[in-house]
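Chemist: Coordinates for the following, if possible.
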Amino acid sequence: MGGAIYIHIPFCKQACYYCDFHFSTSLKKKEELVMALAKELKLRKDEFQDQTVETIYLGGGTPSLLTIEELQFLIDTVYNNYTVTEHPEITLEANPDDLVPDRNRNSMSPRAQSRGLIFKDYKAIGINRLSIGVQSFFEDDLKIMNRAHNALEAKQCLEEATKYFDNITIDLIYGIPNMDLEKWNANLEMAFSFGVNHISSYALTVEPKTALDNFIKKGTYPPLDDHLALQHFNHLVERTAKEGFVHYEISNFGKPNYFSKHNISYWQWKPYLGIGPSAHSFNGVQRSWNIANNTKYIQAIQKEELPNTVEHLTLNDRYNEYIMTGLRTIWGVSFKKIANHFGQDYVQHLKMLSKKIVERGLLVISTEQSDEKSHNYILKATPKGKFLVDGIASELFILN
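Modeler: Next up, the predicted model:
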């Protein structure tokens, strides 16, 4: 069976105002942390002895702050301790300012000394997919979000990256207050102009205790507008479809053959290891997550202890997670799979609770390539229901 490895690099140059991921803006412990990541990979190899690693994802934080040598060290550690498929998908999350040369500004990242050099280095160590955090091509949006890069760097980065990589995804944020539809469309058109084959796009959200949360409470930043976000989302769905993208998950749009294999492994319940502070893991019956503290993480790993919390998932927990992930994707929720994994009582529960939601036009039951006897009906979100899918899924949960 195939599985995935996620490696969390918990460093950033500065804190984006909306972000609640675990990271540090101090690089003092970078070398220690990289060694600890490698050691955790070695400590946990027995957990994956029956798996073949199909994808490796270097996320964060900002993995592009690591040197080529550090990235290669981590990738080599995976290869030296795990069974890796012949052509794994290896993704690196990166920020535009780390991928373009800039000799006039001090930087914490290993900047390329000439155009294209950094991309050649990435390819040489096995990275074959880039996830670039653009967020917006407009200067005012980037300043509002406190991004480390500027609009010019975003464009320069993609101009160079697309010369060396065809498997590139970019992040774009919609629902930003004061961003009208014309400006949002301009962001999309700019992305299309570079020929990227995948876009991950998320509504701006207010997470507790973030700077954005504080600004809105103080009245120094306008509150978010759900109607505006819905307008942006609908336009995103329409325009990407016209450009040949498949809307295969609520926040993900890919050309055929460019879907994220790593993310699909999450949605299709494949086992995955999360390495690094705050990283989550899943083996089919239990979920675990590492402590979100760099110092404590390093200290524990150095003692050969795993600083994690383990949650054993009940049958109801696993059912609820399947409903949540399934409804977010084009593959939907399979009645046959529910019958096989959870039992007929769960099928009946889903049929009962989904009936009214189907009547509201938010869900649809597909009988494509199936019949009633096979119980292989597929429950999917309709175009109207996609924007509301997380709330819809919660209505179908079974509470312990």
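
Chemist: When you work out contacts or count neighbours from here on, use the C-alpha atoms and nothing else.
Modeler: Fine.

Chemist: The stretch 101-250 of the chain: helices as residue ranges?
Modeler: Under the criterion DSSP state H, counting those that start in this stretch, helices of the stretch 101-250 of the chain are mapped to 117-124, 139-145, 151-164, 181-193, 211-218, 226-242.

Chemist: The fifth one: which residues count as buried?
Modeler: This points to helix 211-218. Residues 211, 212, 213, 214 are the ones in helix 211-218 that count as buried (16 or more other Cα atoms under 10 Å).

Chemist: Relative to residue 203, which of those residues is nearest.
Modeler: Nearest to residue 203 among those is residue 212, at 13.7 Å by Cα to Cα.

Chemist: residues in contact with residue 201?
Modeler: 171, 172, 173, 174, 251, 252 (Cα atoms under 8 Å, 6 or more residues apart in numbering).

Chemist: Now do the buried residues in the helix or strand encompassing residue 316.
Modeler: Using DSSP states H and E, the element containing residue 316 is helix 315-327. Neighbour counts using 16+ other Cα under 10 Å place 317, 318, 319, 320, 321, 322, 323, 324, 325, 326, 327 of helix 315-327 among the buried residues.

Chemist: got these as CSV, with distance to residue 384 columns?
Modeler: Shown next, in CSV, are those (distance: Cα to Cα, whole Å):
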residue, distance to residue 384
317, 27
318, 26
319, 24
320, 22
321, 22
322, 21
323, 18
324, 17
325, 18
326, 17
327, 13
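
Chemist: So which elements touch whichever helix or strand comes after the helix holding residue 316?
Modeler: As assigned by DSSP H and E, the chain's next helix or strand after helix 315-327 is strand 333-334. Other helices and strands packing on strand 333-334, by 3 or more Cα pairs under 8 Å, 6 or more residues apart in numbering; DSSP states H and E, are helix 315-327, strand 378-381.

Chemist: please give me the structure for this one as well, since I'd like to look at both together:
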Amino acid sequence: MDDLIRAITKEIFLRKDFLKTKELSSVYFGGGTPSMLKGEHLEILWERITKLFILKKNAEITLEVNPDDIDSDTISNWKIFPFNRVSIGIQSFEDEILKYLNRIHNSERAVYGFNLLRDAGFDNINVDLIYGIPVQTENQWHNTLEKALRLNPEHLSAYCLTLEDKTALSAFIDKGKSPRISEESGAVHFEWLMFEMRKHGFTHYEISNFCKPGFESRHNLSYWTGEEYLGVGPGAHSHKKNIREWVIPHNVNYIKSLSDNILPLESETLTNENLLAEYILLCLRTSEGCSLSYLKKKFNKDLLKDKEKQIADCVEKKFVVISDNKIILTDRGKLVADKIALELL
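Modeler: Model prediction:
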């Protein structure tokens, strides 16, 4: 771990000029298990960040944590630093589902960890959940959502399970040891999610994200609205103007490269068509929708004219509405968001 921390601090130094400004509106410790870091590791990273960058007043500083890492000692370490938002990867409050997902914690541990954070004074907590799991019944999903809302988090992220190649779950399903993922079940779970979150006063500001008023994730919003960002560490992505960069996702090679003062980066230059597609795909997922005037100004794209038939069809099917010169998904449209985005590209 010491070697990895040294490599990350060196990468931060070598890439300190990537962003056009030294002022940071958000910092996110995520992408794995940052809650396993010792206090001394966090101190090294934080010292490097604050020496090279300036934090804006009221900057959002998030720590991603696993429930099994939360105890009084770890919280004492975290409180030394200015973390003002915590995201907990709970995934489910059903022990059977957690075992299926190969998670170490159980539901009791998840509740205990959340309450410890709340008692320690954290007043901006996100709960991460997963739905659409092959062995997950509707009742189990209802119960998980009910237990999450009972904790009264400020923010909730819920993602439909996706199957990635060469994973244990993929092999498990291919061997017939588990049912396959059902799009229909995922859609039913998502409809219940939208209903319950609205009933409890949450704003559905991005397809997978819900918050109480004023508790949007500012860090994630920067991704969805096309702002520039710097990501460091193995597998991290960065974006600036029409450049996308990513770090090789291999710890050993990452450490070796940086020990030789070589940035282990790959990159691509995005065309106007790439940027247009990204804008439509990402902004359509948000409650703000896709701005027709921005498309015209930024890309000289008259979407209403170029995709008149497709948009009219989406309006007729009540997948989208056009309001304030924006195309905005309805709840019905959110169920087929990716298909609608492809129609508009």
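
Chemist: So after superposing, what's the score?
Modeler: With the length set by TM-score structural alignment, normalised by the length of structure 2, the two chains reach a TM-score of 0.96; 344 aligned residues with a Cα RMSD of 1.4 Å.

Chemist: can the helices and strands packed on strand 333-334 of structure 1 go into TSV with extra columns for distance to residue 207 of structure 1?
Modeler: Formatted as TSV, these follow (distance: least, Cα to Cα, whole Å):
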stretch	distance to residue 207 of structure 1
helix 315-327	20
strand 378-381	26
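
Chemist: and the gap between the aligned partner of residue 69 of structure 2 in structure 1 and residue 66 of structure 1?
Modeler: The alignment partner of residue 69 of structure 2 in structure 1, by TM-score structural alignment, is residue 98. Separation of residue 98 of structure 1 from residue 66 of structure 1 (Cα to Cα, to the nearest Å): 10 Å.

Chemist: Please identify which of those two sits among more neighbours.
Modeler: residue 98 (24 against 20; other Cα atoms under 10 Å).

Chemist: what about that one, helix or strand, and which?
Modeler: helix 96-99.

Chemist: what span of structure 2 lines up against stretch 259-266 of structure 1?
Modeler: Counting by TM-score structural alignment, stretch 259-266 of structure 1 sits on residues 216-223 of structure 2.

Chemist: Distance from the chain centre to the matching stretch, please.
Modeler: What separates the centre of stretch 216-223 of structure 2 from the centre of its chain is 9 Å, taken as Cα atoms, centre = their mean, to the nearest Å.

Chemist: Give me the residues contacting that stretch.
Modeler: Taking Cα under 8 Å, 6+ apart as the rule, stretch 216-223 of structure 2 contacts 25, 26, 27, 28, 60, 155, 205, 210, 228, 229.

Chemist: now the helices of the stretch 101-250 of structure 1 as TSV including distance to residue 349 of structure 1?
Modeler: As requested, the helices of the stretch 101-250 of structure 1 are exported to TSV (distance: least, Cα to Cα, whole Å):
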stretch	distance to residue 349 of structure 1
helix 117-124	49
helix 139-145	43
helix 151-164	48
helix 181-193	41
helix 211-218	38
helix 226-242	30
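
Chemist: Among the ones you listed, which comes closest to residue 312 of structure 1?
Modeler: Of all these, helix 211-218 comes closest under Cα to Cα, at 32.5 Å.

Chemist: average distance between the closest one and structure 2?
Modeler: Averaged over the aligned pairs, helix 211-218 of structure 1 sits 0.9 Å from structure 2 after superposition, using mean Cα distance after the TM-score superposition for structure 1.

Chemist: For that helix, name the packing helices and strands.
Modeler: Short answer (3+ Cα pairs under 8 Å, 6+ apart): helix 211-218 of structure 1 packs on no helix or strand.

Chemist: Run a quick neighbour tally on residue 57 of structure 2.
Modeler: 9.

Chemist: and the helix holding residue 316 of structure 1, which stretch of structure 2?
Modeler: Taking TM-score structural alignment, helix 315-327 of structure 1 hits residues 272-284 over in structure 2.

Chemist: again with stretch 77-89 of structure 1
Modeler: The aligned range for stretch 77-89 of structure 1 is 48-60, by TM-score structural alignment.

Chemist: What does residue 301 of structure 1 correspond to in structure 2?
Modeler: Using TM-score structural alignment, residue 301 of structure 1 sits opposite residue 258 in structure 2.

Chemist: Hmm, residue 264 and that match touching each other?
Modeler: Yes: in terms of Cα atoms under 8 Å, residue 258 of structure 2 counts as a neighbour of residue 264; the distance is 7.3 Å.

Chemist: can you map out the strands along structure 2?
Modeler: Here structure 2 has its strands, by DSSP state E, at 23-29, 54-65, 85-91, 125-131, 155-160, 203-206, 209-211, 237-240, 243-247, 265-269, 290-291, 320-323, 326-329.
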